[in-house]
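J.: pasting the sequence and the predicted model now:
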Amino acid sequence: MRPTVPNYVSKDSATVGSALHEAEQSLESAGVEGARLEATLLLGHVLGYSRAQLLATLLDPLTEDQASRFFELTTRRANREPLQYLRGRAPFLDFELEVHPGVFIPRPETEQVVEHTLKVWDPTAGWAIDVGTGSGAIAIGLARRNPRGRVLAVDQSPIALATAAGNAVRLGVHDRITFVQADFLRALSLSSSNIGIIVSNPPYVANNDEVDPEVRYHEPRKAWASGPTGMEAYERIIPESAALLGSRRYLVLELGYGQEKAVRGLIRESGSWAKPHVLADLSNIPRVLSVCRERHP
């Protein structure tokens, strides 16, 4: 169904409140969840206002340029472009990351990966390696929360690496993160004595799985689609980590829905790991798996 087109752009008396109301209706008709909040965030982006400021100015008129810009963004969002791309930023932990097309948008679930990694990573034991850094969410989260630590952020996408490096500079942690273009871990020249932990939110969606249109048509496919089974990234990361990690060093992985059993099987096959520990997310879905290396081959 074609989304309803807001008509506030043609109104001489368009106000903050009327524009928000019509944008909300447009987004709802397009199937966008949380339409009221998203309309508020988009208009706040156009005006440079916080949500509180918008609520205090509902009767204020919009200029023609403001209404036109808001109309453009609302129409694009109704066509299912990600909100984060339209605003140019995404919240993560206690900071915001710049994101744009070509860069995977960080999800709230990945915050749990960072929080758990901080509990099991001893920065004096070596670097944290973030495999598939994307916007730099995990790497920057680790560097901000643990000033003693050094992080190696790996991604095969030059667009993602440039964005992540820019985020690290803006957030003041660029001196503790090294960015490297590589496909997973095998091509890196690393010594196990320098590695404290390996962490990853890998692509874990199967090619034919159903995903939201925001993901399928706008986010970089290699960042979310792993292959025919959805397990292909784990099949590389786990054995490559086993070859690199020394004794009592951890591997921390974000899990896709229903993948815990298969990931545990891959860990058993690669040998010499302790029993994995799995944490569920707020929906009680197994989301974070951590496992300690018992000995280095």
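T.: Now that the structure is in, tell me what you want to look at.
J.: can we go C-alpha only for contacts and neighbour counts from here?
T.: Noted.
J.: endpoints of stretch 142-158, how far apart?
T.: 21 Å (Cα to Cα, to the nearest Å).
J.: for it, which residues meet the burial criterion?
T.: Residues 142-144, 149-157 are the ones in stretch 142-158 that count as buried (16 or more other Cα atoms under 10 Å).
J.: residue contacts, the nearest residue in space to residue 182 that is not next to it in sequence?
T.: In space, residue 182 comes closest to residue 156 once its chain neighbours are excluded; the distance is 4.8 Å by Cα to Cα, 6 or more residues apart in numbering. Residues near residue 156 by Cα atoms under 8 Å, 6 or more residues apart in numbering: 132, 181-184.
J.: got another one to weigh against that:
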Amino acid sequence: MDLQLTIRRGAERLAAAGIASCHTDAELLAAHAWGLSRAQLQLQALSGTGAHPADPQQTRFWELIEERARRVPLQHITGFAPFRWLELRVGPGVFVPRPETETVVELALQHLRTLHSEGVRAPRVVDLGTGSGAIAASIALEFPNAEVHAVELSAEAAAWAQLNFQRLPATASKVTLHQCDLRDFPQQWSQDPAGGGSSFDVVVSNPPYIPPHMVPVEQEVRDHDPEIALYGGGPEGLELPAAVVSAAVTVLAPGGRLILEHAEVQAEAVAGLCRAEPALTSVQSHQDLTGRQRATSARVRSTSEPAA
């Protein structure tokens, strides 16, 4: 059986299990089994390379296909999740980063570039609820002049984040991980000798925000993403997003920026949380790549700005 046919039959098995991305997943699992990049695999498949049933890679491929058919997340099987320019290590106990969060990173980077043009050479950034470290690691890689901090409560997720921070190239910023509840971070930071109570220029966060009654339909999310990373608390899932807004008001310097991810249906409510804080102004909703209102930003008023 040639490799192309093997992949096609693997995709058929995944399609029968209800997996929409069946062909892509089959290709990625084959690449993982044969130890190739996806591009290398596609070249071999197009060249008609054989895949003998007795090959250990063939056996491994079908084991991976069956694991994926049981709706184990693809990223848990391969151990990696692509995110912007990174290949993040992920697995059980940590939320798998999603493409929409890349928009949140870009918003943070846009503000950092503005600060740089204004002469701020070493802006300070904190990612509240870092999970796998996707946001913090991306900022550290793409804006190496920043001083980056990451906050995570879950010990399992913090371990994955630390692994991803350690895998950053030497050209990236060092990321300092704080294992604590994001609601406790402002007080801990004020007492941290390393920070000396100084303020941040950017607070960015993709906190848990799912309401308790909205159990995810997608089996991979429902059964494998940790509940601590999904449910935001309170009847509308807004308890932790509200805590992020409150923390941002405490730790941001005048002129500092808050950037917060949320569900599309929560855009108006999150904007309301920001507007309810007298210290915040310039509240704005932002669309992800599919045109959905998935993030909100706000700015801390300068000392000379009157409250609205």
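T.: Alright, I've got the coordinates. Given the structure is predicted, the values throughout are model-derived calculations rather than measurements.
J.: could you check how far the residue nearest to residue 182 of the first structure is from residue 54 of the first structure?
T.: From residue 156 of the first structure to residue 54 of the first structure the distance is 41 Å (Cα to Cα).
J.: trace residue 154 of the first structure over to the second structure, please.
T.: Alignment note: residue 154 of the first structure maps to residue 151 in the second structure; criterion TM-score structural alignment.
J.: from memory that match sits against residue 130, does it?
T.: Yes. Counting by Cα atoms under 8 Å, residue 151 of the second structure touches residue 130, with 5.8 Å between them.
J.: where's the counterpart of residue 3 of the second structure in the first structure relative to residue 124 of the first structure, distance?
T.: Mapped onto the first structure by TM-score structural alignment, residue 3 of the second structure lines up with residue 16. Here residue 16 of the first structure is placed at a distance of 53 Å from residue 124 of the first structure (Cα to Cα).
J.: so which helix or strand takes in residue 88 of the second structure?
T.: Counting by DSSP states H and E, the element that carries residue 88 of the second structure is strand 86-89.
J.: average offset between that strand and the first structure?
T.: Compared with the first structure after fitting, strand 86-89 of the second structure deviates on average by 0.9 Å (mean Cα distance after the TM-score superposition for the first structure).
J.: give the aligned range of that strand in the first structure.
T.: So strand 86-89 of the second structure sits over residues 95-98 in the first structure, by TM-score structural alignment.
J.: can you pull out the residues in contact with the matching stretch?
T.: Residues from elsewhere that reach stretch 95-98 of the first structure, judged by Cα under 8 Å, 6+ apart: 88-91, 135, 137, 163, 167.
J.: hmm, 7 Å instead?
T.: By Cα atoms under 7 Å, 6 or more residues apart in numbering, the residues outside stretch 95-98 of the first structure that reach it are 88-91, 135, 167.
J.: do stretch 192-199 of the first structure as well
T.: When contacts are defined by Cα under 7 Å, 6+ apart, stretch 192-199 of the first structure is touched by residues 121-123, 125-131, 244-246, 249-253.
J.: re earlier: what about the match of residue 3 of the second structure, neighbour count?
T.: With neighbours defined by other Cα atoms under 10 Å, the count for residue 16 of the first structure comes to 23.
J.: who's in contact with it?
T.: Shown in contact with residue 16 of the first structure (Cα under 7 Å, 6+ apart): 57-62.
J.: so which of the buried residues of stretch 142-158 of the first structure are in strands?
T.: The members of these that map onto strands under DSSP state E are 151-155.
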